[in-house]
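Undergrad: below is the sequence, then the predicted model.
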Amino acid sequence: MMNSMESEQTSVLLSKYLEKKYTGTEEAINIKRKAIILTESLINSDFNDHIDTGSYGEGCYQKGSDMDKMNVDKTVAVMYPDQCIPQHLVHKTILYIRKADCRPGYVNLEIDQLFFKHSFDKYFSNSLVQIGNSLFISSDMYREEWVSFYTTIPGIKCESNGPSSAFTGMEDKDIVHCFQCNSWPKEANEWITRTRLYGWPHQTLIDKTVSNGFHVVPVGDKCSEDTFLQWRISFAVAERSLVHSFSNIQVKVYTLLKYFLKQIKETLKESIGDDDILCSYFLKTILFHAIENSSHTFWQEKNLFDCFWFCFNILIACVRAGFCPHYFIPANNLFQRKVHGQNQQILLGILDNYCQMKWMCLSVGNFIKPSIWEDLCDTSVQANLVSATNLQQNILDHDKGDSCCFVIEISTQTRAGQQGIALVIDIKDKF
């Protein structure tokens, strides 16, 4: 068992290791993100926007991750029925949001006006369904129209996966064909005004996120009986903006969480028969909640493992409760479909076992070999990391001079740690 000083020293070593092998430097991450956004602006057209989402779009791509992309049809606009159609949308197809008979976070889309002028409009028109006197667009039909189109291309293997057309072969890529709504979803209004004790996300980021609206993607609520007309509200662009606001240490915690998930996938498959009972989206959601409910002074390099452990314990608390609140729509339980009954108990047992291991949990799994823990215990790896750290520190000391904030950081970190523990207890008590 490490004492606090050893844990801090190992956390710093872990931080340098992740930077060298996974994340790159903070500057490199920022350059990748700017390059992605610039590339999008160059390839977007009057008819379509192309948005990189998931790990790649967030600048946190790892081995084994898919390339996730959204293809937004700009000839279609999604609105609420109580909104007036602005002049710039009169020559577009208008879809009205209607309540769906399922969990919050899903909607039906009713046709208000049709305006076809693009060769791909046939995939839209082939997906229309008459319900009484109204015309709706089916998410299932629209998604499968695109999958059918891609499979006609020689050499392309494509199948439906959630809302996406999933490609396999030389490059694993998921493309989601979707529509945009320029207003904020009413189901997520609480996110705008909720009390935030620690100032994240800051008001400017909240305002920007809300102004960007949301997307609807072609997949229904798998907990409901009839998904035929249901479309999921997607916050992918909002989530990308939030991840882009992460500090360097928060990016590394995100990387550790996704690394750990990849390493335990095989165990989940063998024990539960479903390695998707936990997914990276759940972990990202937990990280959002963790950052919002803790002081920024907690997220320091010397606390890297404690920050990871904070998130890990929130995950365990959520699994124990069978409830993981969606970050933007807390009434939507992300665990409702799979984390219940016997599977919930098996998953809880697996996570509790890892919890007993603490630092050694970074040694489990075979997806990536050697494991992070094995590398950190390698004296040659340690020497390389320490020498690189010493060189970097000498340069920083020369450039910045002596710092006088060290004592302040220690005192505030202690309070942040207490706040972190309180949050986990609060989650357990609440559920």
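TA: Yep, it's here. Residues are numbered from 1 along each chain as shown.

Undergrad: please count neighbours and contacts with C-alpha atoms only from this point.
TA: OK.

Undergrad: can you give me the helices for the stretch 101-250 of the chain?
TA: Using DSSP state H, counting those that start in this stretch, the helices of the stretch 101-250 of the chain run over 121-125, 139-151, 189-193, 203-211, 236-244, 248-272.

Undergrad: which helices and strands sit right next to the third one?
TA: Identification of packing neighbours for helix 189-193 by 3 or more C-alpha pairs under 8 Å, 6 or more residues apart in numbering; DSSP states H and E yields no helix or strand.

Undergrad: dropping in the other structure now:
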Amino acid sequence: MFHMPDYYHNISMRLSEVLDDIGVNENIVIKRRRTTLLTETMVTINFRANGKQCNLYYLGSQSEGTTTLGLQSDSDILYCIDGGIVIQDWSEWTPGKLNLLMIQNEITPPGYCLLQVLRPDTPLPATVELANIAVNDTHGRILFKNTITDAAYILQGRQRQGPSTTLAAEPGFVAQDLVLALPCISCPQSLRAWLHQQETNTWPTAEMKRFAKSTRCFVVGVGSRASENAAFEWRLSTSLAERCLMFNLNITQIKCYILMKMILKTYIKVENLDNESYISSFMCKTVLFLCIASKPSSVWKECNILNCLNYCLFTLNSCILNEHCPHFIVHENNLMAGKFSAEVKQKLLERMSTLIPYDGISLFGIQIDNLGKRLQIKLNMINELHYVLPQPDEQTISITGVLLVIIAQEVSEVVEIGAGSLEILLQKMIQLKRYYRAGDMLEKTACRLLIPLLCTSIGSLIASQNIQINNTVSPQALTWIEAGLDSDVASSRLKLASIMYCVGNAETAASILSHIEERYKTEVTEPLCHCYNFCKSYFKTGFGRLSSQYGVEALKYIVAFCVKFFTWEINCVPHELQYEMFRSTQEDLQHRGMFDDWMDCAVVDSLPYLYFLQYKTYSFLQRPEEQQQALNKLGWVIRTEHNLGHRETALNLLGQCMELENRPADALQCYMLSLRLRERNNAARFHICRCLANTIS
């Protein structure tokens, strides 16, 4: 390691404090990881309960806890399809599966393989060429093409980039990289070689290697840049083994990696024509692994962070100079092979030369998370009073608030649009209960969060059938609904109130609504809509504070899902809201995206629906004073709540209330405001026509 000047110690300690302040500390790193693993578990359980044989893995910086709010790291998702399997030996052949035999020879680049298609009925090579997805090679083998992934997951708004498709970032949402993968039945030879090699250093430990050995390996659909057979090559992915290594880094190593990414973004980043960086964060991670493996663990401490960073940058510079960055696990795989031209290499080296030897001065120029300014304030170089920067507790509140929303979004998707059969919903409930009984702590937590909303949907479906037959609600329906009341602050209880109103039990409805209003603390409760990419303007401070304090358990106290009625629940919906199920004309349908199935439902934010139902219920009970209070509150929440995902629907409900109040001009104004928010697929068009017709007549 380099000689450490005296001032390195002071800068290192202050730098470590700055990183603590912006959320790079053990507490937040653990919270990020737990959130990712829980989300990953919920998605996989949900898929499997719906009969889909696949697993989702959330990888990269978001899952590792190696990011900050300012870095805006991508969300990397690996989508593993279990219908196809990659085998390395004929003894692994499995009937009824798409069996693909891994081929690695002298012509396949290190870290890559070819996949030979085998017959599904007997362990023999396939002989019939599959149109567009496989082709005969010169040896007569049917090889699986990696371009199959194009048809499988190039979705609307996504662009192909290497093995993944990318969904660009939008305001309030990070970019997503989705990678389609096939699982390997056994550990590939390259990983086995890494597991068994003798290291002079103590990292990775034998325990870490044992854990890595137990994780799954995959192949992903991308060929080597330098290969002539790129369309038939598949890259080996040891992502889960790499995640194991990342989970075993200490906080100084994590901070060092984050600083490398900040420096990369600020000073080194050079992009190609496809806006892909020549030096990726994965290369920085690999360099970090190489440095950790080559230096004693005693080096990696916070008072030495600047020296550690210097060594990492020096190693990265050597990799660029030699155009050689060996994959940490598959050493023969050079991550920089064919990656950049001599001209680009020269540019990269010129930029690196300004950083090596690294004295820490360039840190002052990093604007990400205001790191440079924060460091100068810590070193008493500038006056803190001249700058308004988020305080550490504000950073923590923001991060934990976002993490709770991520979990809540997955919970809200437990019931699918097409699950309109009671048999389907009950079967899903059986599957979730099975996971809960036999699962580990993560699976139990996931099921505990998912089951309540499913209970509510089952009860509501039964209630809708009851109302259609005899305008009553059976004890069976009520039992299911009551089991789901604590899904969140309001949405399930609002469904119960809505059902009571629809069967004419207004007194009970009014009592339920009053209880919901008491539970709904507007200063801390966040409305949550995941029907579409709704951009939240900000999170309430109280919401972030409680999410930080109570974790996932806070979901049922400070999150209010939007209330979603599917078409099979139509008899539980007041007629004013039923219009939303028929919002689209034939022309409107042409303007829908592939994720717009929610538009066939009646969906409304919880708080506006609460006040709308109060207005209708108090009208039924002939309590005009309370009815007017509810109407005023409905108008108030539409004006003041920033994070309403379905403001246009709330305006449509308010407009219909105005019509009942014999205020057609105000009603029309509500409908016009609604149309400004959503020009297409909006029931406001029907309301305008009706309102005008009634006014004229």
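TA: Ah, there it is. Bear in mind the structure is a predicted one, so any value in this text is a computation, not a measurement.

Undergrad: TM-score for this pair?
TA: Here the TM-score for the pair of chains, by TM-score structural alignment, normalised by the length of structure 1, is 0.77; 363 aligned residues with a C-alpha RMSD of 3.0 Å.

Undergrad: quick one on the thing from earlier: indicate which one of the helices of the stretch 101-250 of structure 1 is closest to residue 57 of structure 1.
TA: Ranking the helices of the stretch 101-250 of structure 1 by proximity to residue 57 of structure 1 (C-alpha to C-alpha) places helix 236-244 first, at 6.9 Å.

Undergrad: what's the closest one aligned against in structure 2?
TA: Aligned using TM-score structural alignment, helix 236-244 of structure 1 spans residues 239-247 in structure 2.

Undergrad: make a markdown table from the helices of the stretch 101-250 of structure 1 and add distance to residue 349 of structure 1 to it.
TA: Formatted as a markdown table, the helices of the stretch 101-250 of structure 1 follow (distance: least, C-alpha to C-alpha, whole Å):
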| stretch | distance to residue 349 of structure 1 |
| --- | --- |
| helix 121-125 | 46 |
| helix 139-151 | 36 |
| helix 189-193 | 33 |
| helix 203-211 | 38 |
| helix 236-244 | 30 |
| helix 248-272 | 10 |
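
Undergrad: now do the SS call for residue 101 of structure 2.
TA: strand (DSSP: H, G, I helix; E, B strand; the rest coil).

Undergrad: what residue in structure 1 is paired with it?
TA: Per TM-score structural alignment, residue 101 of structure 2 is aligned with residue 96.

Undergrad: looking at it, that match is touching residue 112, isn't it?
TA: Yes. Contact criterion C-alpha atoms under 8 Å: residue 96 of structure 1 and residue 112 qualify, at 6.3 Å.

Undergrad: so the two - more neighbours on which side?
TA: Comparing residue 96 of structure 1 with residue 112 by other C-alpha atoms under 10 Å, the one with more neighbours is residue 96, at 21 against 16.

Undergrad: which ones are touching the more buried one?
TA: 78, 79, 80, 81, 109, 110, 111, 112 (C-alpha atoms under 8 Å, 6 or more residues apart in numbering).

Undergrad: quick one: it from residue 229 of structure 1, how far?
TA: Residue 96 of structure 1 sits 13 Å away from residue 229 of structure 1, taking C-alpha to C-alpha, to the nearest Å as the criterion.

Undergrad: what's the overlap in contacts for these two?
TA: residue 109.

Undergrad: by how much does the match of helix 236-244 of structure 1 deviate from structure 1 on average?
TA: Taken over the aligned residues, the distance from stretch 239-247 of structure 2 to structure 1 averages 0.9 Å (mean C-alpha distance after the TM-score superposition for structure 1).

Undergrad: how about that stretch: buried residues?
TA: 239, 240, 241, 242, 243, 244, 245, 246, 247 (16 or more other C-alpha atoms under 10 Å).
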